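# With the input below, show me the fold.
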Amino acid sequence: MKIAESVTFGGGGLDRAEDLRRHPDMLDDLTAMTLPLWRGKPLTAPSRDALSFLDGHAFDGHGTPVLVGRLGERALFARDVSALEVDGVDDDLGAFRDSSEQTHADLPAGSAFVELRQTMTRLSPLDAEIAVCAKGMLEWHRTNGHCANCGTPTQPGKAGWMRGCAGCGRMHFPRTDPVVIMLVTRGNDVLLGRSHGWPEGFFSCLAGFMEPGETLESAVRREVWEETGVRVGPVRYLSSQPWPFPGSLMLGAQAEAITDRIEIDPEEIAEAVWLSREEVMEVFAGTHPRILPARDGAIAHFLLRAWLADRLD
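Next comes the predicted model:
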């Protein structure tokens, strides 16, 4: 797919500076700056279309500093500051569409912690990649404080890109969960589904976690059948997107359905529908009587837009 890396969180060109993780002396030679995140929300500038970096090792003592990468002659670290008592905590916090913003007296005027899904399409490709890396890494540290082998507390190393166990000597590295997400088509129609807990009318492409020993193609066929009862034939890879909610890699594929009868598994999804191209155009135009579009910035939105524009080449 020629436009694959134009997906949100793709193609930012971040210098991840892996060499610095192994050479603390080289890292110390660079000037540091910090991107703080509160409950996974990155700090954004007053315009909300850029991240806000703080000079030095700001909020030292909060969480594990993780080297995100090198920006010129500066080393950028992410830091979890969720222990801060912030202003702006309200009922929207943690909602499906969290529009709340949190501030703190020690932050630059006008800056705020903002849910990444609310601002991701406004960020530059580089800032978006920085944000997705920072959020994913800090969530990994939050949930991997103990050794999965022996249960001993682990300690960070390699500038935050490893956790070592003093009990059994194992080293643990960040992991990403692969998820297939499918643009399932049959002629002029596309198959969309709605998960439990989503707002009424909100539909997206079908998706599911890959299983051990499974190819992408097999996972696509299995997930579509499990969720909707629809059988799939040819499958081809299109594009990928890191999705740190909490730590997935979305593997986008196009799948050609060979049956069209829908029999959903109610434990898997709430509803599934076939929509024509013309109906999907109505969805994106906001004129469809009951269906809302996939979240802007998500790979499902990207794939559906590309399908409508005949850009799946």
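# Please make it C-alpha for all contacts and neighbour counts, starting now.
OK.
# got the contact list for Leu27?
For Leu27, the contact set (C-alpha atoms under 8 Å, 6 or more residues apart in numbering) comprises Leu20, Arg21, Ala75.
# Out of those, which sit inside helices?
The helices, defined by DSSP state H, take in Leu20, Arg21 from these.
# Among the contacts of Leu27, pick out the one closest to Arg221, please.
Arg21 (39.7 Å; C-alpha to C-alpha).
# and of the contacts of Leu27, the nearest to Arg305?
Ala75 (36.5 Å).
# If you tally nearby residues, what's the number for that closest one?
Neighbourhood size, Ala75 [other C-alpha atoms under 10 Å]: 22.
# residue ranges of the helices in this structure, please?
Applying DSSP H to the chain gives helices spanning 18-21, 24-28, 116-119, 125-143, 216-228, 277-285, 299-308.
# Switch the contacts of Leu27 over to JSON lines; also include distance to Pro178.
Formatted as JSON lines, these follow (distance: C-alpha to C-alpha, whole Å):
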{"residue": "Leu20", "distance to Pro178": "27"}
{"residue": "Arg21", "distance to Pro178": "25"}
{"residue": "Ala75", "distance to Pro178": "29"}
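# Could you also give me the structure for this next sequence, so I can compare it with the first?
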Amino acid sequence: MTSYIYKFCPSCKTELEERLLGGLVRKACSSKTCSFIHWGNPIPVVAGIVERADRIILVQSHGWPKDWYGLVTGFLEMGEKPEDAIVREVKEEIGIEASVASYLGAYPFDQIGQIILAFHLIGATDPIKLCQEELSSYKEVAIKNLKPWERGTGPVVKEWLASRGLHRPFLKRTPITKA
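This is a model prediction of the structure:
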């Protein structure tokens, strides 16, 4: 994982330096009296391919470009099982009940230091009630028209489609850059 987040030690505010630790180059405090090491451990998040009536529900987070959509995602609460977390996130973000059909795997999202625990869910046919605090839009895409994207949850979609005999190239997206 890239440790771009830290430039200075969060403990003593001394500049960090690169050191070979545990077989990898890591950021560590340059002070002789501080032992801080940025290990770069990923944060676990859950993601769900929510299927209903041969369609997949995609959501758009606030601030994303107008043509960017992704899977329902979220963080685990302390003590929560990943399969319970994704069912909760689906209910919170799009307002429908869902049940886990299968666990799809763990996918690294190194750009933001996360490990995605992905699930396939079957969603209820209730109307979508979008969480306006977190999301700006949603759409339902027929599985036959679903196309994966390169980053984040896109590799989950690509492998899931391939498991159904649908081999699709990644969509190209312009990265979001901050001015």
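# Can you calculate the TM-score here?
Superposed pair, TM-score by TM-score structural alignment, normalised by the length of structure 2: 0.71. Supporting alignment: 161 aligned residues with a C-alpha RMSD of 2.9 Å.
# circling back to that earlier point, now render the helices of structure 1 as JSON lines, adding distance to Leu183 of structure 1.
Output for these, formatted as JSON lines (distance: least, C-alpha to C-alpha, whole Å):
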{"stretch": "helix 18-21", "distance to Leu183 of structure 1": "35"}
{"stretch": "helix 24-28", "distance to Leu183 of structure 1": "43"}
{"stretch": "helix 116-119", "distance to Leu183 of structure 1": "21"}
{"stretch": "helix 125-143", "distance to Leu183 of structure 1": "24"}
{"stretch": "helix 216-228", "distance to Leu183 of structure 1": "10"}
{"stretch": "helix 277-285", "distance to Leu183 of structure 1": "13"}
{"stretch": "helix 299-308", "distance to Leu183 of structure 1": "7"}
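# Compare these and give me the one nearest Phe202 of structure 1.
Nearest of these (C-alpha to C-alpha): helix 277-285, 10.2 Å.
# What angle do helix 299-308 and that closest one make with each other?
130 degrees (axes from the mean of the first three to the mean of the last three C-alpha atoms, to 10 degrees).
# Now helix 277-285 of structure 1: buried residues?
Arg277, Glu279, Val280, Met281, Glu282, Val283, Phe284 (16 or more other C-alpha atoms under 10 Å).
# Spit out the contact partners of the first one.
The contact partners of Arg277 of structure 1, by C-alpha under 8 Å, 6+ apart, come to Asn188, Asp189, Val190, Leu308.
# Could you identify the buried members of the residues you listed?
Buried members of these, counted by 16+ other C-alpha under 10 Å: Asp189, Val190.
# in whichever strand in structure 1 runs longest, what's buried?
Criterion DSSP state E: the longest strand present in structure 1 is strand 232-243. Neighbour-count burial for strand 232-243 of structure 1, counted by 16+ other C-alpha under 10 Å, picks out Val232, Val235, Tyr237, Leu238, Ser239, Ser240, Gln241, Pro242, Trp243.
# Mind picking the one among the residues you listed that's closest to Trp225 of structure 1?
Closest to Trp225 of structure 1, out of all of the buried residues of strand 232-243 of structure 1 and judged by C-alpha to C-alpha, is Val232, at 7.7 Å.
# Quick one: map the closest one onto structure 2.
By TM-score structural alignment, Val232 of structure 1 lines up with Ala98 in structure 2.
# So that match is in contact with Ile122, correct?
Yes - with contact defined as C-alpha atoms under 8 Å, Ala98 of structure 2 counts as touching Ile122 (5.5 Å).
# tally of neighbours for Val59 of structure 2?
Counted with other C-alpha under 10 Å, Val59 of structure 2 comes out at 22.
# re the thing from before, quick check: neighbours shared by Ala98 and Ile122 of structure 2?
Shared between the contact lists of Ala98 of structure 2 and Ile122 (criterion: C-alpha under 8 Å, 6+ apart) are residues Val50.
# need the contact list for Ala47 of structure 2.
Going by C-alpha under 8 Å, 6+ apart, the list of residues near Ala47 of structure 2 reads Leu71, Val72, Thr73, Gly74, Ile86, Ile116, Leu117, Ala118, Phe119, Thr153.
# can you check Ala98 of structure 2 too?
Counting by C-alpha under 8 Å, 6+ apart, Ala98 of structure 2 has contacts Val50, Val87, Val90, Lys91, Leu121, Ile122, Gly123, Ala124.
# if you skip the residues just before and after it, what's nearest to the first one?
For Val50 of structure 2, the nearest residue in space outside its immediate sequence neighbours is Leu121; the separation is 4.8 Å by C-alpha to C-alpha, 6 or more residues apart in numbering.
# Alignment lookup: that neighbour to structure 1.
Counting by TM-score structural alignment, Leu121 of structure 2 lines up with Ala255 in structure 1.
# cool, Leu130 of structure 2 as well?
Checking TM-score structural alignment: Leu130 of structure 2 goes with Ile264.
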